[in-house]
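Participant: Just a sequence and a predicted model for now, questions to come.
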Amino acid sequence: MAPERDGRDTRVETRERTVSGATATTRPRTRLDQPLLPRRRLLPEWDPEAFGRLSERIARFLGTGRFIVWMTVVIILWVLWNVAAPSDLRFDHYPFIFLTLMLSLQASYAAPLILLAQNRQDDRDRVNLEQDRKQNERSIADTEYLTREIAALRIGLGEVATRDWIRSELQDLVKELDGHHQDGHVVFPAEAPRGRDVDDR
């Protein structure tokens, strides 16, 4: 018994070797029932929705009068400090190059944030317009259906006998019956009495 089992095991091993080959043994098998491991990325990841909401909040703040007032106050304080303060405490002298750099930096960041907020608003408007268009199509389809139903009801009511029509027809029949009765015509002849059948016994 043992030699046969050994022979069978060697046959199975050789068959597995020939079927799998050298490439199948070196290639790692992927399990379909398990999630893949996350890949490592060199660049940091961020949530685009969170970044978009932050950009909309900043763009909304930049478009308010409060931002203009605060920016004006900061610029006035900046200029007054660099003009009236002692020379040792001044950090930006008369041409105010550092102030110009800060304002340029603020403008260079504000423009893309405003464009991003506008793009998100355009996407929302596009979705709303698509929903409105579908709602209008459904309303038009419902209106056309109701119009066809009302037209069918009108056509059907045109074929229904109304009370006035039945009254006029009955009046005509009564007149016709009165005319036949005055002429001596028997309108409804009486039925002859039926005799008793022999078979009814």
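Facilitator: In hand now; what should we look at?

Participant: going forward, measure contacts and count neighbours with C-alpha atoms only.
Facilitator: Will do.

Participant: ok, so what distance separates the residue positioned nearest the centre of the chain from Leu116?
Facilitator: With distances taken as C-alpha atoms, centre = their mean, Gln131 lies nearest the centre of the chain, 6.2 Å away. To Leu116, Gln131 is 23 Å away according to C-alpha to C-alpha, to the nearest Å.

Participant: What of Thr143?
Facilitator: 40 Å.

Participant: for Gly63, same thing?
Facilitator: For Gly63, the distance to Leu116 equals 14 Å [C-alpha to C-alpha].

Participant: what about these two, which has more around it?
Facilitator: Remark: of Gly63 and Leu116, Leu116 carries more neighbours, 18 against 11, as counted by other C-alpha atoms under 10 Å.

Participant: Name the next helix or strand downstream of the helix or strand where Arg66 lies, please.
Facilitator: Assigned by DSSP states H and E, Arg66 belongs to helix 65-84. Later in the chain than helix 65-84, the nearest helix or strand by DSSP H and E is helix 97-158.

Participant: dropping in the other structure now:
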Amino acid sequence: MTTDRPGRPDPPDRAARADRVRHADRLDQPRAFRRTLRSHYDPETFGKLSERIARFLGTARFLVYMTGFIVVWVLWNTLAPDTWRFDEYPFIFLTLMLSLQASYAAPLILLAQNRQDDRNRVQYEQDRMVAGRNQADTEYLTRELAGLRIALADVATRDFLHAELQRLVDDVRARPR
């Protein structure tokens, strides 16, 4: 135990608090698990779940299921005996259920869209980098081709050599013997 005052040790909670502060300042060690009132959730898992739900909400299967549910609800509450009905006039509980479904569907869809936007942003950045490299490679190859063309302008070609040899042969044949 350390002491601030001679002859008197620090209280144990003060030493523990100092140790916690020193541990919290270290970035090479994981944080100690603390109990909080907030529940912990994995954002990636929740995001994947929201994308699955949003994907399902955008299908014809969901529309068929929802239409069937509403039709059964309305028929039950209009044709069933009065004692069996659970949603009387004017279908207030059905309205509440649909409002709850919409209030949860909208944020889940927005979350899925935000995650898709983030993936698109990363993909666009990677595409931009690849396009930049391709452009640099193309410019390099263009310069190399231009250099080769300039260098080849000074090189004797097969046709040039053939024409020169043909001219020499003609000159030799034209000389008197």
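Facilitator: Received, thanks. Source: prediction; values computed, not measured.

Participant: Drop the TM-score for these two in here.
Facilitator: Scored against TM-score structural alignment, normalised by the length of the second structure, the superposed chains reach a TM-score of 0.77; 160 aligned residues with a C-alpha RMSD of 3.0 Å.

Participant: And the residue nearest to the centre of the first structure? What does it align with in the second structure?
Facilitator: Counting by TM-score structural alignment, Gln131 of the first structure lines up with Gln126 in the second structure.

Participant: State the distance from the residue nearest to the centre of the first structure to Glu137 of the first structure.
Facilitator: 10 Å.

Participant: just Gly21 of the first structure next, same as before
Facilitator: From Gly21 of the first structure to Glu137 of the first structure the distance is 62 Å (C-alpha to C-alpha).

Participant: Next, Val36 of the second structure: secondary structure please.
Facilitator: Just so we're on the same page, residue 36 of the second structure is Thr rather than Val. coil (DSSP: H, G, I helix; E, B strand; the rest coil).

Participant: what's the counterpart of it in the first structure?
Facilitator: Using TM-score structural alignment, the equivalent of Thr36 of the second structure in the first structure is Arg41.

Participant: do Met66 of the second structure as well
Facilitator: Per TM-score structural alignment, Met66 of the second structure is aligned with Met71.

Participant: what's the neighbour count on its match?
Facilitator: Counted with other C-alpha under 10 Å, Met71 of the first structure comes out at 13.

Participant: swap in Glu176 of the first structure?
Facilitator: The number of residues near Glu176 of the first structure, taken as other C-alpha under 10 Å, comes to 13.

Participant: quick one: which helix or strand includes it?
Facilitator: Element membership of Glu176 of the first structure, judged by DSSP H and E, is helix 163-182.

Participant: Arg8 of the first structure too?
Facilitator: helix 2-26.

Participant: and the equivalent of Gln106 of the first structure over in the second structure, how far is that from Tyr140 of the second structure?
Facilitator: Gln106 of the first structure maps onto Gln101 in the second structure, with residues paired by TM-score structural alignment. Taking C-alpha to C-alpha as the measure, Gln101 of the second structure falls 58 Å from Tyr140 of the second structure.

Participant: Please apply the same query to Pro43 of the second structure.
Facilitator: 45 Å.
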